[in-house]
Each structure stands twice: as structure tokens, then as C-alpha cells.
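**Student:** I would like to see how this sequence folds:
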Amino acid sequence: MRVAMIGSGYVGLVSGACFADFGHDVVCVDKDPSKIERLNNGIMPIYEPGLEQLVTGNARAGRLTFTTDLAEGIKGAEAVFIAVGTPSRRGDGHADLSYVHAAAKEIAEALEGYTVIVNKSTVPVGTGDEVERIIREANPQADFAVVSNPEFLREGAAIGDFKRPDRIVIGTQDDRAKAVMTELYRPLFLNQSPLLFMGRRSAEITKYAANAFLATKITFINEMADLCEAVGGNVQDVARGIGLDNRIGGKFLNAGPGYGGSCFPKDTLALVKTAQDAGSPVRIVETVAAVNEDRKRAMAQKVIALAGGDVRGKVVAILGLTFKPNTDDMRDSPAIPIIEVLQAAGAIIRAHDPEGETQARLVLTNVEYCANPWDALTDADVAALVTEWDAFRALDLDRIKAVMKTPAMADLRNVYRPEEMARRGITYVGIGR
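**Tutor:** I've put the predicted structure just below:
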């Protein structure tokens, strides 16, 4: 099949490369000429394990191409995906749909023959209706269907998630569109991935509901961690104790500094706003979003307390800046408010992240970026492990004690064992234990 992917960001590039790997003929379209030039030269705009090899391999095979010309890109395409950004709108928290609407109008003007327009962007309920209206208004003679096909990709594991999905949600009641989408995803049938057809609005809600539920699990275990600290429990034992209940499950029950990234913060906020507008408020999700924001700043206070209650003029070594490992994504990373609170308290920040420095420089100022963890730790007064990169999981504890001015670590991901840190003479605090 011939597929056009409008938007070559995280979702569009991963999805386009995976479809090409299935054998489809894919064109990725983006308005940024420099991004397209880099992609044509095999340079990835994002860090995602395995993506560079997937993109360059399919580009060499002729199945994956890149262009800034949307009309040329969608020529002959049976399915045209909208995979543009939907950031939170400034001022009110609603999803900004301007890029989606602009893409819909431009697609309408270039349509030829029956085409399935697939909304892959994360959008509020009813957006598919608006996309359909825009296209019909711009091109009344067009023969098309608008489908919702939300993505459920985890950054750092996106290729595996795309090729071995738990489910594929497709929102349409158009039989021709169902046939196109079934053929598009046919290569996954050997994996018995369930194709779930439903109404378009139900599909749009499913995406937000899934992210809100996972954000709720994270926030719940974080509050249990606070309770464990207050009464002498161990949140890791609690997480195992409840996670082995198959009604609950153990995923997303790792206590930490709060969720971040490109999805959970903006999607929970957009769901809250959509529900408020519909007169059906989602009070649990409202609380989840508020508690999560408070938690990130509270983690900075944990670091300050470990430093004796005052970090003015002291060096704080930050290990990990991205919101999770195996990505360079800094969007809503807990590291940002943690560092900002520490800086406001007078701390000197030295930081290392295996992939996030370039993006971090865009959102953080007055930070000394280090080439490795040891440069950050040397002569530091206190350290904070913020992101659980593999490179931080087996640091030489004796060397930590030797190089730090005062060996003290706030482990915000519970990577290390308290008893082992105590045995090595390192003052240590974790989360919920």
C-alpha cells in the first residue's frame, strides 16, 4: 500500500518507518526543510533505540522517502496519516489543534480518489468530526473517510510497541475504511494483535483514558511511597504486594519523582478540560495532575534536606535529565522543576545525561553539563539520581564516596539498596522506604 505520513516527529517518523518495514510504500512529509534534509542524510531528529537503523535501511530499500511537498507526498496514497503535534494551548490547557486543522485543509486540496484520512495525533473527542468538516468544506467533491487510530507508543520502546502492540484501536464505521485499515495492519496478524474497531469518538476517548489511567497508577504509588516514609513501610514491597494481583498488575507501580514526557502531562490536562466543557468533570484525573506537579517540586526539598537543609553555594550533582531513560525528550521532565527549585535555593548544578544534554540546554539555564557521571559527582556536596539510565545502575559506590565532597545521594528512582549505601559510608535517601 502507499501511505503518507503528515508530520515527521516522534509518532510520524516511528510509525512511518515501521509501516515501511512491513513492506508498504511510505512518504513522510514535514514542513521543516532542515528536518527533511537531515532525514534524507540519515540523521535522526530524535533519539529512539533502533530508529536510525530502521529508517536508513528502509530508505535504502526505497520504501521510505521524505519530502516537504504535501501534495506530492499524498499523491496516490490510500491512507494519509495526520501525525502532527497537539501541544497544550497556552492559557487554558486545551490541546492546540491548529496543526491538525491546517494539515486537514492542505490534505483536502490535494485529494485524488478514495482516501482514508487517519488521525494519529492525540486529539480531544470530536476532532475527527471537525477534520471531516474541514475537508468537506475545502473539497466538496472529495471521496474520503476520516478514521481515528490513536498511538500507544512508549518512548524508548516505540518500535517494539508498534510491531508487537497490545491492541490496535481504529475508530470508524465506514466499511471501505475498515478494509483499508485491515490491509494496512495485516502484517501484524501473525502476532495476533487485536484489531479493535469502534466508533470514532470512542477511539478518541480511549487514547486519553489509557494515558489518564496510567498516570493515575503512577501518582497512586507515589502517594503510597509518601505514606510508607511517614509510617515506616517499604513502597517496593507494597508495589509487589498489590502488583501481583492480576486485577491491578505490576506495571507503572515504580515510585519516583512524578511522571513527565510528551503524553501524560498534556493528555491528562486536555482530558480535564474536555470533560469540564462537556459538563462531566473527571475529578480523579484533576487531582492526579495537581498532585503530580506538586510532587516534582517536593523532590527538590528531599535533596535540600539531605544536604542539611541548605544548598546555598553547594554543588548538587544531577544524574539524569530526560523524563525517562532511552530518550532525549525533556518535555515536562521532573528534572526541570527539581533543578529550578534547587537553583532558587542557591545551589550550583552540575548534570549529566547520556542523551538529553542538547534538549536540556533549551529549557534549563546556569547548569554545568558534564561528559560523564564522575565529572558531575567529583567534589559535589550532594547527588540526586533523577532518571534511571542503565549507565547509573551500577556506579562504583566506593568511587562515589571517594570523589564527592560529602558522599550523599537522593535516589529518586530507588536504583540502589539502602543497606549497601550505608555499608559503603554514603548517606542515602530513596523514595518510600
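
**Student:** Please count neighbours and contacts with C-alpha atoms only from this point.
**Tutor:** Fine.

**Student:** Tell me where this protein has strands.
**Tutor:** 2-6, 25-29, 64-67, 79-82, 115-119, 144-148, 168-171, 195-198, 315-319, 348-352, 367-369, 382-385, 408-411, 427-429 (DSSP state E).

**Student:** Out of those strands, flag the one nearest residue 182.
**Tutor:** strand 195-198 (7.9 Å; CA to CA).

**Student:** quick one: the closest one to chain centroid distance?
**Tutor:** The chain centroid and the centroid of strand 195-198 are separated by 24 Å, computed with CA atoms, centre = their mean, to the nearest Å.

**Student:** Could you dump the strands of the chain into JSON lines with distance to residue 90 added?
**Tutor:** JSON lines is the format used below for the strands of the chain (distance: least, CA to CA, whole Å):
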{"stretch": "strand 2-6", "distance to residue 90": "24"}
{"stretch": "strand 25-29", "distance to residue 90": "26"}
{"stretch": "strand 64-67", "distance to residue 90": "30"}
{"stretch": "strand 79-82", "distance to residue 90": "22"}
{"stretch": "strand 115-119", "distance to residue 90": "23"}
{"stretch": "strand 144-148", "distance to residue 90": "25"}
{"stretch": "strand 168-171", "distance to residue 90": "29"}
{"stretch": "strand 195-198", "distance to residue 90": "32"}
{"stretch": "strand 315-319", "distance to residue 90": "29"}
{"stretch": "strand 348-352", "distance to residue 90": "29"}
{"stretch": "strand 367-369", "distance to residue 90": "26"}
{"stretch": "strand 382-385", "distance to residue 90": "31"}
{"stretch": "strand 408-411", "distance to residue 90": "33"}
{"stretch": "strand 427-429", "distance to residue 90": "37"}
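
**Student:** structure for this one too, so we can compare:
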Amino acid sequence: MIGGGYVGLVSAACFAEFGNDVAVVEIDPDRLAALRDGRIPIYEPGLDTLVADNSRAGRLSFGADIAEAVTGAEAIFIAVGTPPRNGDGQADLTYVHQAARQIARAMGGHAVIVTKSTVPVGTSRRIAEIVREERPDLDFDVASNPEFLREGSAIGDFMRPDRVIVGVDENAPDGGARTRGVLGALYRPLSLIEAPVLFVKLETAELTKYASNSFLAMKISFINEMADLCDRVGADVHDLARGMGLDGRIGRKFLHPGPGYGGSCFPKDTLALTRIAQEAGAPTRLIEATVAVNDARKIAMAGRIAAACGGSVRGKRVAVLGLTFKPETDDMREAPSIPILVRLAEQGAQIRAFDPVGMPVARPLLPPGLTYCDSALDAAQDADVLLVLTEWNEFRALPPTQLAATMRGRVVVDLRNIFDPAAMKAAGFAYQSLGRP
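**Tutor:** Here you go, the predicted structure:
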């Protein structure tokens, strides 16, 4: 597994749990030292135990030497970063191409080189070209095996997936038979529990990841716009979402209103898909609109908060519950909290924030004047307004009466709809949520 980041580490630990011998290559010395020492550099529930158990069993190892790791390997996964390229938003494949060259120089016998990173269409075939440039006589195959891991539930997603997508080079001399054999054996534990393992063309596999994430992002933006419409006409967005979700053609998931999507995948992948489509001459207007709607929504949320405070937050003490883009992760990438809190700070708000795990990551990304608190109630102490940005379960359990006794003001802006409107009203709050009367 080339890359010990989020995708690489979770995948490696889960493959080892299947009973395979997995060597993880990580060139960042601090991250490598942490992994060797049993310290997990990312927050993912259950991952520390999984890594420890399989390391102790001798199935999972960590190192910096690619040559040592690939010796005797049947499958070599590339799981390095593909950040948005400056200027156009397309995925930057620098690290993928570097890994391909290093793998080619280090390989001995036959192996399948598998792209686990999220990459544009055509990347797997470009990897094959790079390997042939480095080693014209090398016996190898390429495959695409995109990940579909949700932060906070990645282990369950890997062990009990909706599907596994494997892209195979149908132009290979054997039609991809060796690739199917190697990866079919690797994923056999999932086949035994009847998880679908779909073998498709390379290009189809590469596009499936982008298409899936973009469609989910589009569902989120749709329900966010419906929440705004519900606010205007007096409807309830949760009842609306239930009424829609019970239609099997639509489904219940990802119909939860919020301040906009964030994280490591949706913002990056939607933007990348629009660039892929534009370059192919088949622009994706729906996804382009989704990107625009999401960017505008994050900015609009700061205005909604100011309006709830009478038109201005200047001098107001604002308690913030949650900073990460979603619960059960410390990931701050593209988190709605960043643009929202930057604007509130610029407008003169005094911000006191609490997040169960995200504050160390959030500090360098948020305005320097923020105060980071020890608990939700600490953040709420003497606050004029309470703002909910992440739906951590511990926030749902806060009694409205206790919040009322702690706060100075009575304004609550709940951008995750975690509180009961009737209970908040009974506690004396001027309570605002998204799309609910």
C-alpha cells in the first residue's frame, strides 16, 4: 500500500484483517514514526484497535522503502493524495505518477498495480505507460479500485460495502484474467457475505467514484435549497425529506439539510468532475450548479446568523458547537465552519468554540481571536447566541433548560437541526433551524 494516509491506512488495516500480509509505504517521517509506534495520525473510530491487532499479528507493517515493500507482492496499491490542482481544480496527479515510477523501478515479478486514489479518467492507462517507459520488459497489469469510505464509518464501509468496483484492462493479452484472479481473491471475504464485486472497464471504474460523490453532493444541495423554500412557505423539510425518501427511486440518505457539504471528497471530486467533463466536451451543468450552490450557501449562512442577532454580530458573544465538516472525524477540509466563522470574526463577533476532536486541526485554519473551550457548556457560558455547526451526538443531549441557564442571550441558530423546536421554545429561546416552522 503506497501511502499511509486516510485511504491507504484504512484499506491496509482492513486487508490485513482479511488475513493478508500488507506492507504500508509512508515517506513522511513523522507519520511513519507514529504508525510504527502504534499512534494513529488520523481520527477514525476503531482504526487504532484494528491497526494494533494486525501489527501484533505480523500481518501489517510500515516502512519507507518501496523496493522492500513490493518484493513478492501480488497487488500494489497506489493510495497517495490527489489534491485539486492550482488554477483549474483538476486532480493533481504528481504523487500518483511519482509512485508509478518508483514501483516500476522496484518491481521484480508480476504484480497488479492498483489505483486506490481518486483519479481522473485515463489515469490507469497513463500509469501503464509510465511503467513501460521505466521498464519495457516488466510483466504487470493495471487496475482501478476506487474507495467509497465515509469518514467516521470507514471500517464498516470497507468490511460491509454496498459494492466493490474493480476496473480491469480489457486490452491486456489475457483480457484482464490475471487481474480478476488477484483482486477477486483479495476481496473473496466480501464475496462470501454476498457484497457485490463488479469488474468493469478501467475508465468506468475511474468515473464511478466521481459520479457517485457528485450525485450525493447534488442531493445535499437539493435538500438545502428545499429547506430554504420550506422556510418561505411554512413547510417542514424533515417531513418533506421523509416523503421523498420513501420513494425507492430516490432513497432516504443524504436528504439532511445543513450549511453546505465539505470534507476531503465532495468539494474536490465535484470540481474535478466538472473539469473532466469540460475537457471531454460533455459539460456537467448539474454538477457545475451544485458547486456554485454549495459555495454560495456557506457564505449565506453567516448572513443568516447575523440576521438572527438583529442584523449584526458586532460585540456579540457567539458560542459555536462543532467545527469539523461532519461528526466522528477531525477533518476540517472545506468545513463550512471556516468561511462562516471567518466572516463572523470579520464582523466583530467574539467567538467561543468547542469540538470534541477537531480543535487542534481547526486552530491554524480559523481566525486567531477565537477562544477554544473545554466543553459545549463552557462555550455557551454567557453567550448571546449559540450556533450549531456539526451534529455531534453529545450536542443533541444538551438539555435546553441547561443551555438557557448557561447563556446570557436567548438566540440559537441550529444549522444541523439537532434540537426539538418545541423544547427550545419552551425554554425561552428564539430558535432558528433550517426548513422547519
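
**Student:** tm score of chain vs chain?
**Tutor:** Scored by TM-score structural alignment, normalised by the length of structure 1, the superposition of the two chains gives a TM-score of 0.98; 429 aligned residues with a CA RMSD of 0.7 Å.

**Student:** Format the strands of structure 1 as a markdown table; extra columns: distance to residue 243 of structure 1 and mean neighbour count.
**Tutor:** Listed next are these as a markdown table, based on distance: least, CA to CA, whole Å; neighbours: other CA atoms under 10 Å:
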| stretch | distance to residue 243 of structure 1 | mean neighbour count |
| --- | --- | --- |
| strand 2-6 | 38 | 27 |
| strand 25-29 | 40 | 27 |
| strand 64-67 | 41 | 24 |
| strand 79-82 | 37 | 27 |
| strand 115-119 | 34 | 25 |
| strand 144-148 | 32 | 26 |
| strand 168-171 | 25 | 23 |
| strand 195-198 | 27 | 16 |
| strand 315-319 | 28 | 28 |
| strand 348-352 | 32 | 23 |
| strand 367-369 | 38 | 16 |
| strand 382-385 | 25 | 26 |
| strand 408-411 | 22 | 25 |
| strand 427-429 | 24 | 20 |
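
**Student:** Between those strands, which one is closest to residue 229 of structure 1.
**Tutor:** Nearest to residue 229 of structure 1 among these is strand 427-429 (10.4 Å), distances taken as CA to CA.

**Student:** superposed on structure 2, where does that closest one end up, distance-wise?
**Tutor:** Taken over the aligned residues, the distance from strand 427-429 of structure 1 to structure 2 averages 0.7 Å (mean CA distance after the TM-score superposition for structure 1).

**Student:** Give me the helices and strands touching that strand, please.
**Tutor:** strand 408-411, helix 418-423 (3 or more CA pairs under 8 Å, 6 or more residues apart in numbering; DSSP states H and E).

**Student:** will you turn these into CSV that also has distance to residue 158 of structure 1?
**Tutor:** What follows is those, written out as CSV (distance: least, CA to CA, whole Å):
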stretch, distance to residue 158 of structure 1
strand 408-411, 27
helix 418-423, 33
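
**Student:** Nearest to residue 148 of structure 1 among these would be which one?
**Tutor:** With CA to CA, the closest approach to residue 148 of structure 1 among these belongs to strand 408-411: 40.7 Å.

**Student:** can you give me how far the closest one is from the chain middle?
**Tutor:** The answer for strand 408-411 of structure 1 is 26 Å, by CA atoms, centre = their mean.

**Student:** which residue numbers in structure 2 go with that strand?
**Tutor:** Aligning strand 408-411 of structure 1 against structure 2 (TM-score structural alignment) gives residues 411-414.

**Student:** What distance do you get for whichever residue in structure 1 pairs up with residue 98 of structure 2 to residue 171 of structure 1?
**Tutor:** Aligned by TM-score structural alignment, residue 98 of structure 2 pairs with residue 102 of structure 1. Remark: distance between residue 102 of structure 1 and residue 171 of structure 1 (CA to CA, to the nearest Å) = 21 Å.

**Student:** Show the residue spans covered by the helices in the stretch 201-350 of structure 1.
**Tutor:** For the stretch 201-350 of structure 1, applying DSSP state H, counting those that start in this stretch gives helices covering 235-243, 264-277, 283-306, 335-344.

**Student:** Now do the contacts for residue 213 of structure 2.
**Tutor:** 265, 266, 269, 270 (CA atoms under 8 Å, 6 or more residues apart in numbering).

**Student:** what residue of structure 1 takes the place of the last one?
**Tutor:** It stands for residue 270 of structure 2. By TM-score structural alignment, residue 270 of structure 2 lines up with residue 268.

**Student:** who's in contact with its match?
**Tutor:** Applying CA under 8 Å, 6+ apart, the residues near residue 268 of structure 1 are 208, 211, 212, 215, 285, 286, 289.

**Student:** repeat that with 6 Å
**Tutor:** Contact analysis of residue 268 of structure 1 by CA atoms under 6 Å, 6 or more residues apart in numbering lists residue 212.

**Student:** residue in structure 1 matching residue 351 of structure 2?
**Tutor:** By TM-score structural alignment, residue 351 of structure 2 lines up with residue 349.

**Student:** What residues sit buried inside stretch 228-241 of structure 1?
**Tutor:** Neighbour-count burial for stretch 228-241 of structure 1, counted by 16 or more other CA atoms under 10 Å, picks out 228, 229, 233, 234, 235, 236, 238, 239.

**Student:** Which two among those residues are spaced furthest apart?
**Tutor:** 229 and 239 (14.1 Å).

**Student:** Neighbours of the residue lying closest to residue 323 of structure 1 once chain neighbours are set aside, how many?
**Tutor:** Using CA to CA, 6 or more residues apart in numbering and skipping the chain neighbours, the partner closest in space to residue 323 of structure 1 is residue 333 (4.1 Å). A total of 24 residues lie near residue 333 of structure 1 under the criterion other CA atoms under 10 Å.

**Student:** Tell me which residue of structure 2 matches up with residue 333 of structure 1.
**Tutor:** In structure 2, residue 333 of structure 1 lines up with residue 335, judged by TM-score structural alignment.
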